[in-house]
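[1] just coords:
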């Protein structure tokens, strides 16, 4: 196939909306979902005589991400004007650090089929967002919402070192986790607070010169990043194989039809006529500032995973599952101080507790039981009083409905306590074996896997209350006699 002849070269630009309450140069709110054009002020609207004022929290968040990604933090900074006309850009220019980024270099480590790979970063810079053009509200007009204008962004730019849609998918996944972990950005791609532009080119394998690049703009989900790259690579290869010339352009992705379409020819840096922003003073970041921010940094995901493995003896799988979210990892640390059972606590957190949250479209920080109650059900199940499957469904839901009760009382009330009496268990085992004489013969003839069938029947007869460990021993004993 033609695809095997080519190497794909991808560079990604991720725009992360910072978790500040106000905009980059004005006191307008950055909260999502307000009525159009209500989070605006004369500064956002670029009224004559208004002047911007720097939001210091933005600088701190940029430094925090730069430290986490092993970047070099530049000491001296100024902003520049990036000039272009678009209806949702009130000033007619965008204030950006493009020519003087706050962070240089750095990397994001991803896992690939071939092992770990470091995705090298070119830079991270601060800039303000534009407004939003809405093309589908009216048949003959475009609506403009300037609530987003002036919102602080970090643009995180990779080197052209990504060579597949799968690598791009892995990179965005890890980067999103890190910005959420640090509370730099909420990572909500559906709301537009994390957006990705993909610069894509192809070249024959063995060549070193980059091919003509095409930029696919404003990809708003990790899945769409992957799909857009795949479909655009196929398009570029098709153009090349047909002997045609690839045009440098900006395109968009239509997820409904899984295709890209042209928006405009691609501007180069010269087209933007960058020059220093005269209304904002230059500023300096000292080593003292950087060290102070370092002291506030949480343990990063990979380090936290290692800590869970080394401290609590968890498997790497369990540790990684717990560290999907920092709030989950923090909850685990608190729960194990109450339960003292590291593995069971992990099982409950990444199993029943998280599954409940997924079903209710919420998160563990909003779980309906407090941590004392969560620990209670974990410890009660550990005692063997209730089977885990019963506890994680019936008992858990009963506890959620009656949060002021306790696991022991609810289990007694609902008759969920596991039956350990050998006489009662033996009776159920006899009934199960008597109901399946043919299967008993097959088991004795060598089909040892049938023990699961017998055990399942006992579980059914007992209403899920039988102690299955004892049941299995009784079945084996009776069938061997």
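    Thanks, I have it. Values in this document were obtained by computation on a predicted structure and should not be read as measured data. Numbering: from 1, shown residues only.

[2] From now on I want contacts and neighbour counts done on CA atoms only, so please keep to that.
    OK.

[3] residues in contact with residue 89?
    Residue 89 sits next to 130, 131, 149 when contact means Cα atoms under 8 Å, 6 or more residues apart in numbering.

[4] From the contact counts, what lies against the lengthiest strand in the chain?
    For the chain, the strand with the greatest residue count under DSSP state E is strand 115-128. The contact analysis (3 or more Cα pairs under 8 Å, 6 or more residues apart in numbering; DSSP states H and E) places strand 115-128 against helix 56-68, strand 93-96, strand 103-104, strand 107-112, strand 152-158.

[5] The second one - contacts with which helices or strands?
    Spelled out, it's strand 93-96. With 3+ Cα pairs under 8 Å, 6+ apart as the test, strand 93-96 has strand 80-83, strand 115-128 packed against it.

[6] Check which element follows the strand or helix carrying residue 441 along the chain.
    Following DSSP states H and E, the helix or strand that holds residue 441 is helix 437-444. Past helix 437-444, further along toward the C-terminus, the next helix or strand under DSSP H and E is helix 451-461.

[7] Touching, residue 204 and residue 9? I think so.
    No - between residue 204 and residue 9 there is no contact under Cα atoms under 8 Å: 10.6 Å.

[8] And these two? Which one has more around it.
    Neighbours were counted for residue 204 and for residue 9 using other Cα atoms under 10 Å; residue 9 has more, 21 against 15.

[9] let's bring in a second model and compare:
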């Protein structure tokens, strides 16, 4: 492992806790729907509302999704795990406690692998445990405007639709040493849970949220006191929040103060973290086993069945692309960065049978446009079959690389059909050797000085002649053919 970069002489230590909302149709302990966007409190049943006598029943689908993650990260699936009551009082927590797993989580250990600046990194996982989400407090009219239902002034409401939604909390070891590394880990984990089909990954809707534990220390010193930044729901905020927190902690230490353990929130507008409350420790929550839920028993046969239904994992698929398609390791890792990316690559490759060219275009022009427009490959206006047709026209000599880029830009902006665009834009390469020979003869006759210089051993003169041929053909000459003809004629 390379030496971590120091910030103002301090080493940064980061661990992430990620709340992944599982993609089940119903909640973790009740039959109520988990669909997003319903009117407040229309998807909360007697169990979610903690009405007297309502008993929780474990959702089998949530357990299967936890097993799937455990298998994918190489963790141990606990044959027996226990649900506990985590006691705290908050308006959006109807029972006055949250059902979670404490001493015996469903997944223990494992690791997530990813690339950071092209270098392989591995972050160890401590655990992944099942729990229920809380509801949501909604504060309106705090700016002095009209509040809820036309009330004047600030009003707070509680929406319990989210209460009881199944979560898998994935806890990393404090293995990360920079905000960039934390973001790459979070992106890799996000891609993995979506790949496995256990979470839709929608960060705007809160399906994937990170809490970052951040501390700083002098190199070689014991870990510093950590502060936890809660509820970061975008990779950009994750990076900004960690960086703001690092600077705050170093300033504080340099000013002679001790860091106190706390839970903080990130304010993206001010670009700073603000303390919310002093951090609770486990004993503050008075955990004890939930008497309403029996221990969760996972038989080996259940694990085997889930294993047999698992999709091919990104690393396995990347290795296959290296072996069968001849891709470089980096290219294979890039085209398997998400399910959608891998599917796009496979569809285009199968159509034009040019794996390396497809990978080059995906990592080049396609990624450039997607990044500029901040959208995923699912939303790419150029579909795999169209990209394959374009690559086919480079391969058969109809288009030069430069011409292909022009056609690609037109396809991306306005759509259309490859051959029709080549015709309309007049980009068809000249492959008629007779016509090309006539142009070469004209160029040689018109440039005796360059011809002499080339024969005297000046390589640059040859490039000038190629340039003249391309110019005379309005860029339509096939460069390889032009080179060949010129060399032949110049003897």
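    Good, I have the coordinates. Computed from a predicted model, the values in this text were never measured in an experiment.

[10] Any chance you could compute the TM-score here?
    TM-score for the superposed chains, counting by TM-score structural alignment, normalised by the length of the first structure: 0.85, backed by 477 aligned residues with a Cα RMSD of 3.7 Å.

[11] I'd like the helices and strands packed on strand 93-96 of the first structure as TSV, with mean neighbour count and distance to residue 371 of the first structure appended.
    Below are these laid out as TSV (neighbours: other Cα atoms under 10 Å; distance: least, Cα to Cα, whole Å):
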stretch	mean neighbour count	distance to residue 371 of the first structure
strand 80-83	22	50
strand 115-128	20	36
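
[12] I'd like those strands as JSON lines, with distance to residue 394 of the first structure appended.
    Output for those, formatted as JSON lines (distance: least, Cα to Cα, whole Å):
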{"stretch": "strand 80-83", "distance to residue 394 of the first structure": "60"}
{"stretch": "strand 115-128", "distance to residue 394 of the first structure": "42"}
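
[13] still on that earlier bit, would you tell me what the next helix or strand after the longest strand of the first structure is?
    Criterion used, DSSP H and E; the element after strand 115-128 of the first structure is strand 132-134.

[14] Pull the residues that contact the helix or strand just after that next one.
    Toward the C-terminus, strand 132-134 of the first structure is succeeded by strand 143-145 as the next helix or strand (DSSP H and E). Strand 143-145 of the first structure is contacted from outside by 36, 37, 87, 88, 131, 132, 133, 134, 135, 137, using Cα under 8 Å, 6+ apart.

[15] Verify the contact between residue 240 of the second structure and residue 273 for me.
    No - the pair residue 240 of the second structure and residue 273 does not pass the contact test of Cα under 8 Å, sitting 9.7 Å apart.

[16] number of nearby residues for the residue mapped onto residue 98 of the first structure from the second structure?
    The pairwise alignment with the second structure assigns residue 98 of the first structure to residue 102, based on TM-score structural alignment. Residue 102 of the second structure: 20 surrounding residues under other Cα under 10 Å.

[17] ok, so what distance separates residue 102 of the second structure from residue 60 of the second structure?
    19 Å (Cα to Cα, to the nearest Å).

[18] can you check residue 30 of the second structure too?
    11 Å.

[19] now residue 481 of the second structure
    65 Å.

[20] who has more neighbours, these two?
    Set side by side, residue 481 of the second structure and residue 60 show more neighbours around residue 481, with 17 against 11, by other Cα under 10 Å.

[21] Excluding covalently adjacent residues, which one is nearest to the most centrally placed residue in the second structure?
    Among the residues of the second structure, the one closest to the centroid is residue 187, at 3.7 Å (Cα atoms, centre = their mean). Leaving aside its sequence neighbours, residue 187 of the second structure sits nearest to residue 235 (Cα to Cα, 6 or more residues apart in numbering; 7.5 Å).

[22] Which position in the first structure pairs with the one you found?
    So, by TM-score structural alignment, residue 235 of the second structure is matched to residue 222.

[23] Good, we can wrap up now.
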